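Colleague: Give me coordinates for this.
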Amino acid sequence: MAKAALVTGGNRGIGRAIAAGLVAKGCGVTITARGRAEGAEAAAALGCDWAMADLLRPDTLRQFDGARFDILVNNAGILPQGSLLENPQGYFDAMAVMVDGPFRLTLALAPGMAARGFGRIVNLSSGWGAFSEGLGGPNAYGIAKAALNAQTKALARDLPDCVKINAMCPGWVRTRMGGEGARLSVEEGADTALWLAMLPENGPTGGFFRRRKEIPW
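Modeller: Purely as a prediction, here's the structure:
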């Protein structure tokens, strides 16, 4: 039976490349988007379904409570600007989108994954969220990614072995967020996420990866 996958923020950038890769692997894919036009366009181009959801609005995530998905890719992200003191709202928004949203979706989908004996959760993180790399980035971006990393490691302890959860850094990718000067294509940035989404039974869990290799937190 084909695996069902949910990819947040899958209408553009790395998320869209991940969705395309999962479709190519035979998965039934649903992407989320914040706008109707963007979601419909991307879904039509990718050959998948879509749902309107905004991780800044937790009520829009309730539609996924108890939904049947075997793969969850928490890809959606924002890059708030300015210092934490000058733009404190950036902190709250970053945590809502890149920490609280992924956790809410994990709570919604993981019980069903466990009951069916299969689940793969992939959290799109960043080297900016690694203490080993200096915890960089503007505003609260690095803080949120570090918290997402910690969430990944803690949830791996609590989830059953059949539900694998990992974080990954796509690298510097040519997206609206990464800019045109980035070294990697969206397909290259998506590769590790696709690998983690399709891990075999003996695959890793609770790790942090880049280019399919484990990296320090």
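
Colleague: hey, let's count contacts and neighbours off CA atoms from now on
Modeller: Fine.

Colleague: buried sites along stretch 77-90?
Modeller: Within stretch 77-90, the residues that count as buried by 16 or more other CA atoms under 10 Å are 77, 79-81, 90.

Colleague: Stretch 205-217 too?
Modeller: Residues of stretch 205-217 classed as buried: 205-212, 217 (neighbour count, 16+ other CA under 10 Å).

Colleague: Which ones among those lie within helices?
Modeller: Among the buried residues of stretch 205-217, no member is found in helices (DSSP state H).

Colleague: how about Asn166, what does it touch?
Modeller: 121-123, 152-153, 156, 196, 204-209 (CA atoms under 8 Å, 6 or more residues apart in numbering).

Colleague: Can you report how many residues neighbour Ala5?
Modeller: 24 (other CA atoms under 10 Å).

Colleague: my read is it is in a strand, agree?
Modeller: Yes. Counting by DSSP: H, G, I helix; E, B strand; the rest coil, Ala5 falls inside a strand.

Colleague: gap between it and Ile31?
Modeller: To Ile31, Ala5 is 8 Å away according to CA to CA, to the nearest Å.

Colleague: How about Gly171?
Modeller: Gly171 is 22 Å from Ile31, by CA to CA.

Colleague: With neighbour numbers in mind, choose between these two.
Modeller: Ile31 (28 against 21).

Colleague: need the contact list for the more buried one.
Modeller: 6-11, 19, 39, 43, 48-51.

Colleague: helix or strand for it, which one?
Modeller: strand 28-33 (DSSP states H and E).

Colleague: got the contact list for the longest helix along the chain?
Modeller: Looking across the chain with DSSP H, the single longest helix is helix 141-158. Contacts with helix 141-158, where a contact means CA under 8 Å, 6+ apart, come from 78-80, 91, 94-95, 98-99, 103, 123, 125-126, 128-131, 135-136, 164-167, 205-208, 217.

Colleague: to compare against the first, here's another:
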Amino acid sequence: MKTVLITGANKGVGFETARQLLRQGYYVYMASRDLQNGQKAAEKLRNEGLQNAEAVQLDVTDTASVQAARLAIGEKTQVLDVLINNAGINGGWPQSALEANIDQYREVFDTNLYGVVRVTQAFIDLLRKSPQPRIVNVSSSGCSLTLHSDPGWKYYNHKAALYPSSKAALNMFTINLAYELRDTPFKVNAVCPGFVATDFNGHHGTGTAEEGGMRIAKYATIGEEGPTGQFFSEEYNPETGVTPW
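Modeller: A predicted model of the protein is given here:
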């Protein structure tokens, strides 16, 4: 049975991704900052008949927490097949490039970028033992430098200094990670779940968390001929998903 670790899996897109992969036969470690919230989420899925859901306490901003989660999961399995770096924060609104202070930037980057680095580096040894390891970094088409510099893009006027900057940095990390792992079976991609209605955006999205979870799960389960080092948003590009950086 293949195994997957999903950060921020107790609600929203992370929870729906867990549901999708459980339905496909994966054993899912559902990471959550608050263990009780994670346990409630896992119990909900088990009550649906999806028994292979297990909650794990993991705060991506806390190195000790990440290391403890690595030890805990390592006691249960020697192989991790998929890592989905989903945990993220938006940083609150508004987000002015001139008025947001360094502490605000630091808080957002600590979760959305540094947290991904912490978790990826902590679990890379277990991933290397998988015959077909996959890493999905949950990104956003709203961090595309190309799109945000195009006055013709429909979201051109929806500017924010913190969240898109952190995700653009995450995209560069994804490119570098995929490059370093290019001669291995790894597939590493950045994937946008779409503008879906969750707690993250006050449920103002136009799509559903289920749709977002399906998109993430798709790239978590690609075969050996699948892409790596790419950026996908099926909401932006319904035909191929390929999205400009």
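
Colleague: Now do the contacts for the aligned partner of Leu83 of the second structure in the first structure.
Modeller: By TM-score structural alignment, Leu83 of the second structure lines up with Leu72 in the first structure. Residues near Leu72 of the first structure by CA under 8 Å, 6+ apart: 5-7, 106, 109, 120-122, 197.

Colleague: Distance to Gly179 of the first structure added to the residues you listed, as TSV?
Modeller: Formatted as TSV, these follow (distance: CA to CA, whole Å):
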residue	distance to Gly179 of the first structure
Ala5	27
Leu6	26
Val7	22
Thr106	30
Leu109	33
Arg120	29
Ile121	27
Val122	23
Ala197	26
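
Colleague: Closest one to Ala67 of the first structure out of the residues you listed, please.
Modeller: Leu109 (6.4 Å; CA to CA).

Colleague: For the closest one, give me its contacts.
Modeller: 64-69, 72.

Colleague: so stretch 89-108 of the first structure matches what in the second structure?
Modeller: Going by TM-score structural alignment: stretch 89-108 of the first structure matches residues 103-122.

Colleague: Give me the buried positions along that stretch.
Modeller: Quick answer for stretch 103-122 of the second structure (16+ other CA under 10 Å): 105-120, 122.

Colleague: cool, and stretch 198-215 of the second structure?
Modeller: 198, 200, 207-215.

Colleague: Would you check the span in the first structure matched by it?
Modeller: The aligned range for stretch 198-215 of the second structure is 175-192, by TM-score structural alignment.

Colleague: Run the chain-centre distance for that stretch.
Modeller: 15 Å (CA atoms, centre = their mean, to the nearest Å).

Colleague: Span of it from start to end?
Modeller: Using CA to CA, the end-to-end distance of stretch 175-192 of the first structure comes to 17 Å.

Colleague: do the same with stretch 91-107 of the second structure
Modeller: Termini of stretch 91-107 of the second structure sit 8 Å apart (CA to CA).

Colleague: again with stretch 202-221 of the second structure
Modeller: 29 Å.

Colleague: Name the residues that touch it?
Modeller: Outside stretch 202-221 of the second structure, the residues touching it (CA under 8 Å, 6+ apart) are 12-18, 20-21, 82, 84, 134-136, 138, 189, 191-198, 234.

Colleague: From those, which land in strands?
Modeller: Among these, DSSP state E puts 82, 84, 134-136, 138, 189, 191-192 in strands.

Colleague: so which pair among the residues you listed is furthest apart in space?
Modeller: Across those (CA to CA), the longest gap, 17.0 Å, separates Val82 and Cys192.

Colleague: among the ones in strands among the contacts of stretch 202-221 of the second structure, who's most crowded?
Modeller: Most surrounded of those: other CA under 10 Å gives Val191, at 29 neighbours.

Colleague: so that one makes contact with Val138?
Modeller: Yes. Here Val191 of the second structure lies in contact with Val138, judged by CA atoms under 8 Å, at a distance of 5.1 Å.

Colleague: can you pull out the helices in the first structure?
Modeller: Secondary structure of the first structure (DSSP H): helices at 13-24, 36-46, 88-95, 101-116, 141-158, 186-197.

Colleague: what's the spacing between the nearest residue to Arg46 of the second structure once chain neighbours are set aside and Leu45 of the second structure?
Modeller: Nearest residue to Arg46 of the second structure, sequence neighbours excluded (CA to CA, 6 or more residues apart in numbering): Ala53, at 6.7 Å. Ala53 of the second structure sits 7 Å away from Leu45 of the second structure, taking CA to CA as the criterion.
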